[in-house]
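[1] Predicted coordinates and the sequence they were generated for:
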Amino acid sequence: MTSDKPPGAEFVIGAAAAVGAGFFTNPIDVVKIRLQLQGELEARGSYRKVYRNTFHAAYLIARHEGLFALQSGIVPALGFQVVLNGTRLGSYNLAKRYQLTLNDDGETNILRTVLVSGVAGSIGAIIGSPLYLVKTQLQAQSAQTIAVGHQHNHGGTISALKLLWQNGGFLGLYRGWYANIPRVFVGSATQLTCFGLFSDWLRPMEIYNGKPILLTFVASLLGGSCVAITMQPFDVLATRLYNQGTDVKGNGVLYNGLFDALYKIFKTEGIFGLYKGVFPTWLRIAPHTILCLVFYEKIARIYNDLGN
């Protein structure tokens, strides 16, 4: 990337790349949400499994709700991608461009990359929290016969945002805003740090000479796979906190916060409860990471070519 690129370009390119990736991976996100809500606060083996696995869940959703149901919440999902990855990828690539995340050898500095990517991701997550809230609730909505978790019965993105505003104003829109911070900090830091480290490791190999897209593809696949393991418990926490019902005062009826949710889920569902939906998480985050970073690389190159 050229050094004369306007700083704001990184943020625009990051947002555009994430929207492209999000469109393709949203169906897996819908499946993941359903599996994470199945058997909420019920002991393992004590409830009927509506969804037996990832593929069965996708089949049931398409059968009972139609194929378009697999793109539930796509509008707020893509809006969240613009905010999150415009901030996160923009900050990461801008910092990398000015060598703020590199060591003296021009390779990834782990601590700096973790801090830049984690903090930037957290800021994006907080700003975009209302969109993630609506996205989660819309993706959880389903036909009564296959419903799991609390059903908010929103009519769509706009009506959901209006309802949240009417019931709680600004605080209503930002209900549970803290729930996504550990998820995005850990996920972002893992993804981009591992991507940088794998890129450094793979780059000297002859197979990648003159093939930056191939290098980005492989490094992002490896980095994205790491995310599924580290982020999953925090992903489950975020889904549960954002989707839970509220009382007349706007307080959650199941969980009082992150630590309360962590305690209750672990106590009733065990460690496996915190890893519900881990396969669709990997099935989503690995391709999402690949598409996001490859799209970024391609868009940035097109931008540079147009500017030369």
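    That came through fine.

[2] switch to C-alpha atoms for all contacts and neighbour counts from now on
    Will do.

[3] Any figure for the gap between the residue sitting furthest away from the middle of the chain and Arg301?
    Within the chain, the residue lying farthest from the chain centre (CA atoms, centre = their mean) is Asn308, at 34.5 Å. Separation of Asn308 from Arg301 (CA to CA, to the nearest Å): 11 Å.

[4] ditto for Gly90
    On the measure of CA to CA, Gly90 and Arg301 end up 15 Å apart.

[5] The two: which has the busier surroundings?
    Set Gly90 next to Arg301 and count neighbours by other CA atoms under 10 Å: Gly90 wins out with 24 against 14.

[6] Would you mind confirming that that one makes contact with Val12?
    Yes. In this structure, Gly90 is within contact of Val12 by CA atoms under 8 Å, at 7.4 Å.

[7] try this one next to it:
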Amino acid sequence: MTDTKEKTMPKYVKFLFGGSAGMGATLFVQPLDLVKNRMQLAATQQERATSVQVIKKIITNEGVTAMYTGLSAGLLRQATYTTTRLGVYSWLFETFSQEGKPPSFLAKAALGMAAGMVGAFVGTPAEVSLIRMTADGRLPANERRNYKNVFDALLRITKEEGLLTLWRGAIPTMGRAMVVNAAQLATYSQAKQILLNTGFFRDGILLHFCASMISGLVTTAASMPVDIAKTRIQNMKTIDGKPEYKGAVDVLVKVVKNEGPFALWKGFTPYYFRLGPHTVLTFIFLEQMNGAYNRIVLGKSGTGGQL
């Protein structure tokens, strides 16, 4: 008897491609992550600057290559966070699908939030390393941590501050992931539908780019207060046995009190211009890898759908 069952892409390959696509996108947007983190950590009036001023200062004081400081941590974050998030979402999606019928839109949003939360927990050690590595250049030479790469950062943090420090800021990181996933799911879908209804767009890269940028605007506004709390907690130092912040709420209260309410959206521009393009680039890389796998391994045309 001939096996007529159509060959499909294995799940582990989908997860591998998803993580790889995220890592590929990070190669392009890492400088924006660096600028965003530096701006969020600027607590005094003297440190505050625009995105352009921050970039100019980094290049002048640290060199052009410094724009990619923390790249190894950024790549590891994608390898852990993105792969886990996609894997958990796919598993939950199948679990809550009934008789081949997919979950409702609200259910998908809830599944996305849950998957984002789990992925963020797994990715927090890389996130802590990324925040510290990108922040190092703003410190005086004698106060810098000078991690060589993400693995050196992980080992030294564990040795010098304890294993649990790798998960410092895990709660706001998970909260941010839930906000980002919920906002992106709702606004991306809605923006795509509205743009298609205008008659000026067809389903393709341009539509995905524009919808991603609109979605990124809403997502950035919604998630930045949680993101700044996460960034400061993960970069804080313990002085005389006392941590700089007690938790995410303490960060937000102190930021509003000392720097004003608009400081909660500090680094908005680089954060926004990182979020949209990162989504689009991830999508493009994913399409290319899916297409190549279908042609070379499965012997058929098409992308095989997205994750």
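    Thanks, I have it. Predicted, not measured: the structure shown is a model, and the values here were computed from it.

[8] And the TM-score between these chains?
    Once superposed, the chains reach a TM-score of 0.83 (TM-score structural alignment, normalised by the length of the second structure), with 291 aligned residues with a CA RMSD of 3.0 Å.

[9] how about the strands in the stretch 201-308 of the first structure?
    Using DSSP state E, counting those that start in this stretch, no strands are found in the stretch 201-308 of the first structure.

[10] Not counting its neighbours along the chain, what's nearest Arg132 of the second structure?
    Spatial nearest neighbour of Arg132 of the second structure, excluding adjacent residues (CA to CA, 6 or more residues apart in numbering): Asn235 at 5.6 Å.

[11] In the first structure, what residue corresponds to the one you found?
    Asn235 of the second structure maps onto Asn243 of the first structure when the alignment is built from TM-score structural alignment.

[12] Next, the contact list for its match, please.
    133, 136-137, 140, 149-150 (CA atoms under 8 Å, 6 or more residues apart in numbering).

[13] If we use 10 Å, what do you get?
    Listed by CA atoms under 10 Å, 6 or more residues apart in numbering, the contact partners of Asn243 of the first structure are 33, 37, 133-141, 149-152, 176, 252.

[14] Next: Met117 of the second structure.
    For Met117 of the second structure, the contact set (CA under 10 Å, 6+ apart) comprises 81, 84-85, 88, 111, 123, 170-179, 181.

[15] can you check Ala143 of the first structure too?
    60-61, 64-65, 69, 151.

[16] Just the buried ones from those residues, in ChimeraX syntax?
    Those of those that count as buried under 16 or more other CA atoms under 10 Å are selected in ChimeraX with:
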select :60,61,69,151
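
[17] any chance of the contacts of Ala143 of the first structure in a markdown table, with secondary structure and distance to Leu237 of the first structure too?
    Listed next are these as a markdown table, based on DSSP: H, G, I helix; E, B strand; the rest coil; distance: CA to CA, whole Å:
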| residue | secondary structure | distance to Leu237 of the first structure |
| --- | --- | --- |
| Leu60 | helix | 24 |
| Ile61 | helix | 23 |
| His64 | helix | 27 |
| Glu65 | helix | 26 |
| Ala69 | helix | 23 |
| Gln151 | coil | 17 |
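
[18] Looking at the contacts of Ala143 of the first structure, which is nearest Val19 of the first structure?
    In terms of CA to CA, no member of the contacts of Ala143 of the first structure lies closer to Val19 of the first structure than Ala69, at 18.7 Å.

[19] gap between the equivalent of the closest one over in the second structure and Thr134 of the second structure?
    Alignment note (TM-score structural alignment): Ala69 of the first structure maps to Ala66 of the second structure. Distance, Ala66 of the second structure to Thr134 of the second structure, by CA to CA: 9 Å.

[20] pretty sure the match of Ala69 of the first structure contacts Val54?
    No. In this structure, Ala66 of the second structure is not within contact of Val54 by CA atoms under 10 Å, at 12.0 Å.

[21] what's the distance between stretch 238-256 of the second structure and the middle of its chain?
    Distance of stretch 238-256 of the second structure from its chain centroid, counting by CA atoms, centre = their mean, to the nearest Å, is 23 Å.

[22] May I see the buried residues of it?
    Residues of stretch 238-256 of the second structure classed as buried: 245, 247-248, 251-252, 255 (neighbour count, 16+ other CA under 10 Å).

[23] Can you tell me which of those is nearest Leu164 of the second structure?
    Within these, proximity to Leu164 of the second structure (CA to CA) peaks at Gly247, which comes in at 15.0 Å.

[24] Residue in the first structure paired with that closest one?
    Mapped onto the first structure by TM-score structural alignment, Gly247 of the second structure lines up with Gly257.

[25] which residues sit in contact with that match?
    When contacts are counted by CA under 10 Å, 6+ apart, Gly257 of the first structure touches 176, 178-179, 237, 241, 251.

[26] ok, Ala49 of the second structure - how many residues close by?
    Using other CA under 10 Å, the number of residues around Ala49 of the second structure comes to 16.

[27] dump the residue contacts of Phe80 of the first structure.
    Phe80 of the first structure sits next to 15, 18-19, 22, 74, 86, 124-125, 127-135 when contact means CA under 10 Å, 6+ apart.

[28] again with Ala109 of the second structure
    Counting by CA under 10 Å, 6+ apart, Ala109 of the second structure makes contact with 103, 115, 178, 181-186.

[29] my guess is Phe209 of the second structure meets Phe273, correct?
    No. Phe209 of the second structure lies out of contact with Phe273 (CA under 10 Å); the separation is 11.7 Å.

[30] circling back to that earlier point, okay, and the common contacts of Ala66 and Val54 of the second structure?
    Counting by CA under 10 Å, 6+ apart, the contacts common to Ala66 of the second structure and Val54 are 34, 60.

[31] count of residues packed around Ala9 of the first structure?
    A count of neighbours around Ala9 of the first structure, defined by other CA under 10 Å, yields 15.

[32] One more: the one 10 residues further on?
    Burial of Val19 of the first structure, expressed as a neighbour count using other CA under 10 Å, amounts to 22.
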